[in-house]
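Engineer: Build me a model:
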Amino acid sequence: MGILDKFRLDGEVAVVTGAGKGIGRAIAIGLAEAGASVVVSSRTQSDLDAVAADIHANGGEALAFAADATSNDELEKLAEAAVATFGKLTIWVNNAGGIPDGTPRYLTRTAEENFDAQIALNLKAVWMGAKVAAAKMADAGGAIINISSRSAYGPQVKNGPYGAAKAAANSLTSTLAVELAPAIRVNAIAPGPIPTENFDECMGTDTDEKREKLLGMIGIPMGRYGDPEDIASAVVFMASPASSWVTGQCLYVTGGR
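Structural biologist: As a prediction, this is how the structure comes out:
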């Protein structure tokens, strides 16, 4: 097998949560372009249908399956749909996450229900998704990829609940990697600032001018925000044979920040 062949995913079957928009959409399309059959999932069927249509238009295979990533029962049905449609499950991307109501908060000013919502979406959903995926992969093996965040590292002013949940997800990733080795590899990818819809809502960067102003304040060495495709490329690597000796790691894709 040549080096470039190791990045191919022909014959693999992937599930991507939070795949209706932004980073999740790019991940799903990237996996399909690498050869995988992809089950795209989020809570909004119309978004999923559009992503699946794009994949089909490019000659790929996709199934749009609406599910709530914070519901274990719905994640079970999602995994079952993947196996029923494509015959197996070999890649699972826990991408669903973010700040549920788009409101950053100081830890000391966060209501219990808001804290619980952050943990449910950014940590518990990752744990449940990994359990469901591992049960379907079993001895046949596969790859689980958790989408973390640069916010998992260091203090996060007005973003404490999110940062804490993502840091815990990194810890979960390390432990799962040991528990599931050698058949199943588990890794995380931590994006830096990427102006998705949720990012713009949280940061108040709804215009190009506001985004450029924030970019100057952040100080990213590479001089630009990330693109969803930057994360998709990292996911393809982590899902492919090219990373067959990589597990328990968190790859920071942040432009040097």
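
Engineer: Could you use CA atoms for every contact and neighbour count after this?
Structural biologist: OK.

Engineer: Please tell me I have it right and L251 contacts I189.
Structural biologist: Yes. Under the criterion of Cα atoms under 8 Å, L251 makes contact with I189 at 4.7 Å.

Engineer: which one of those two has more residues nearby?
Structural biologist: Shown here are L251 and I189; by other Cα atoms under 10 Å, I189 has more neighbours (24 against 19).

Engineer: how far away is that one from E61?
Structural biologist: To E61, I189 is 25 Å away according to Cα to Cα, to the nearest Å.

Engineer: Now P228: closest residue in space, sequence neighbours ignored.
Structural biologist: Closest residue in space to P228, ignoring its immediate chain neighbours: I23 at 4.5 Å, by Cα to Cα, 6 or more residues apart in numbering.

Engineer: R211 now?
Structural biologist: R211's closest residue in space is T205 (Cα to Cα, 6+ apart), at 5.2 Å.

Engineer: Helix, strand, or coil at that neighbour?
Structural biologist: Put simply, T205 is coil when judged by DSSP: H, G, I helix; E, B strand; the rest coil.

Engineer: I'd like the structure of this one too, to check against the first:
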Amino acid sequence: MVTDMFDLSGRVAVVTGGSRGIGRAIALGLADAGATVVPTARSADDVQETVDRIEDAGGEGLAETVDVADVESVESLFDRVGEELGGADVVVNNAGINPGNALGTPDRVDPEGFDTVMDVNLRGAFLCARAATEHLQKDGGSVVNVASVGGLVGLPRQHPYVASKHGLVGITKSLALDWAPDVRVNCLAPGYVATDLTEDLTSDDDLRAAILRQTPLDRFADPEEIAGPAVFLASDAASYVTGSVLTADGGWTAR
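Structural biologist: This next block holds a predicted model:
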């Protein structure tokens, strides 16, 4: 049956930035599809809360702390996943930031803020893919890079974020070519989602109205609405999909 193709039973999925927002929703969605999920974050308490929710729902999870911008931290993560769970079959690179010192017109962007965004959003995804290479190639794995509509179009006053997400789209395509046919690599590009990262936007009436004017579905997404596309890309339902960008943006990029 077609629905069986979404079953992730027996697979191990690592989700970076899995302690809140989109990452937590994806972690819970993968667990619901049968995967053993390893959510990661820099905060042990936050990531353990995700695992508690997975286990409360009858799934299996392992909480791990990691700094995705640090080579040794990332390599240690995948060493532990290999030792304790036999390796990772799915890697979801979701960890991302867009701090205040990286926002604004070019003359107002702090160069250190620029570097920090690139380190987490782009370098972190590359380091995780690099460290997971042997895991993924062992049985044929899947990588899902969580980008943004900001990886497909320009967004004003978000130069580092947009640059990092465009880079993530590019790396997705290059990895897909290098790793085919054994490993599939795809990109998920959400639009505006109601999370703590967009809290300032949802609370500003003018900004919110401008975003909704650009969004045909006329609302922000709930994080759970991004989990379904992620499960699809991770699963055998997308077995002939690689090097692609799947938008879940309420129609933003259709304009």
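
Engineer: quick one on the thing from earlier: which residues touch the residue nearest to P228 of the first structure?
Structural biologist: 95, 196, 228-229, 231-232 (Cα atoms under 8 Å, 6 or more residues apart in numbering).

Engineer: center of the second structure - which residue?
Structural biologist: N94 (2.2 Å; Cα atoms, centre = their mean).

Engineer: Go ahead and confirm that residue touches C128.
Structural biologist: No. No contact is recorded between N94 of the second structure and C128 when judged using Cα under 8 Å, the distance being 10.6 Å.

Engineer: what about the longest strand in the first structure?
Structural biologist: Longest strand in the first structure, counting residues (DSSP state E): strand 184-191.

Engineer: From the contact counts, what lies against it?
Structural biologist: Where contact means 3 or more Cα pairs under 8 Å, 6 or more residues apart in numbering; DSSP states H and E, strand 184-191 of the first structure is packed against strand 142-147, helix 160-180, helix 228-239, strand 250-253.

Engineer: mind running it again at 7 Å?
Structural biologist: Other helices and strands packing on strand 184-191 of the first structure, by 3 or more Cα pairs under 7 Å, 6 or more residues apart in numbering; DSSP states H and E, are strand 142-147, helix 160-180, strand 250-253.

Engineer: The second structure: matching residues for the shortest one?
Structural biologist: If I follow you right, that is strand 250-253 of the first structure. Matched against the second structure by TM-score structural alignment, strand 250-253 of the first structure falls on residues 245-248.

Engineer: superposed on the first structure, where does the matching stretch end up, distance-wise?
Structural biologist: Taken over the aligned residues, the distance from stretch 245-248 of the second structure to the first structure averages 0.8 Å (mean Cα distance after the TM-score superposition for the first structure).

Engineer: In that stretch, which residues have enough neighbours to count as buried?
Structural biologist: Buried residues in stretch 245-248 of the second structure, defined by neighbour count with 16 or more other Cα atoms under 10 Å: 245-248.

Engineer: show me where the second structure has helices.
Structural biologist: Taking DSSP state H to define them, one finds helices in the second structure at 21-32, 44-56, 71-85, 111-118, 124-131, 133-139, 159-179, 199-203, 205-214, 224-234.

Engineer: what angle separates the longest one from helix 124-131?
Structural biologist: The one in question is helix 159-179 of the second structure. Angle, helix 159-179 of the second structure to helix 124-131, by axes from the mean of the first three to the mean of the last three Cα atoms, to 10 degrees: 20 degrees.

Engineer: Same question for the first one.
Structural biologist: With the same axes, to 10 degrees as the basis, helix 21-32 of the second structure and helix 124-131 are set at 30 degrees to each other.

Engineer: give me the stretch of the first structure that helix 21-32 of the second structure matches.
Structural biologist: Helix 21-32 of the second structure corresponds to residues 22-33 in the first structure, going by TM-score structural alignment.

Engineer: Distance from that stretch to the middle of the chain?
Structural biologist: Offset of stretch 22-33 of the first structure from its chain centre (Cα atoms, centre = their mean, to the nearest Å): 10 Å.

Engineer: ditto for stretch 177-197 of the second structure
Structural biologist: Offset of stretch 177-197 of the second structure from its chain centre (Cα atoms, centre = their mean): 6 Å.

Engineer: Quick check: buried residues in it?
Structural biologist: Within stretch 177-197 of the second structure, the residues scored as buried using 16+ other Cα under 10 Å are 179, 183-195, 197.

Engineer: so who does the closest residue to V74 of the second structure other than its chain neighbours touch?
Structural biologist: Sequence neighbours aside, V68 is the residue nearest to V74 of the second structure in space, at 5.8 Å (criterion: Cα to Cα, 6+ apart). Contact analysis of V68 of the second structure by Cα atoms under 7 Å, 6 or more residues apart in numbering lists 74, 120, 124.

Engineer: Can you lay out the residues you listed as CSV showing distance to Q137 of the second structure and neighbour count?
Structural biologist: Listed next are these as CSV, based on distance: Cα to Cα, whole Å; neighbours: other Cα atoms under 10 Å:
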residue, distance to Q137 of the second structure, neighbour count
V74, 18, 22
V120, 24, 22
G124, 20, 24
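
Engineer: which residue lines up with E80 of the first structure in the second structure?
Structural biologist: Structural alignment (TM-score structural alignment) places E80 of the first structure against D79 in the second structure.

Engineer: ok, so what distance separates that match from A88 of the second structure?
Structural biologist: From D79 of the second structure over to A88 of the second structure the distance is 10 Å, taken as Cα to Cα.

Engineer: neighbour-wise, which of these two wins?
Structural biologist: More neighbours surround A88 than the other of D79 of the second structure and A88, with 27 against 18 (other Cα under 10 Å).

Engineer: Q137 is in contact with the more buried one, correct?
Structural biologist: No. Judged on Cα atoms under 7 Å, A88 of the second structure makes no contact with Q137 at a distance of 9.8 Å.
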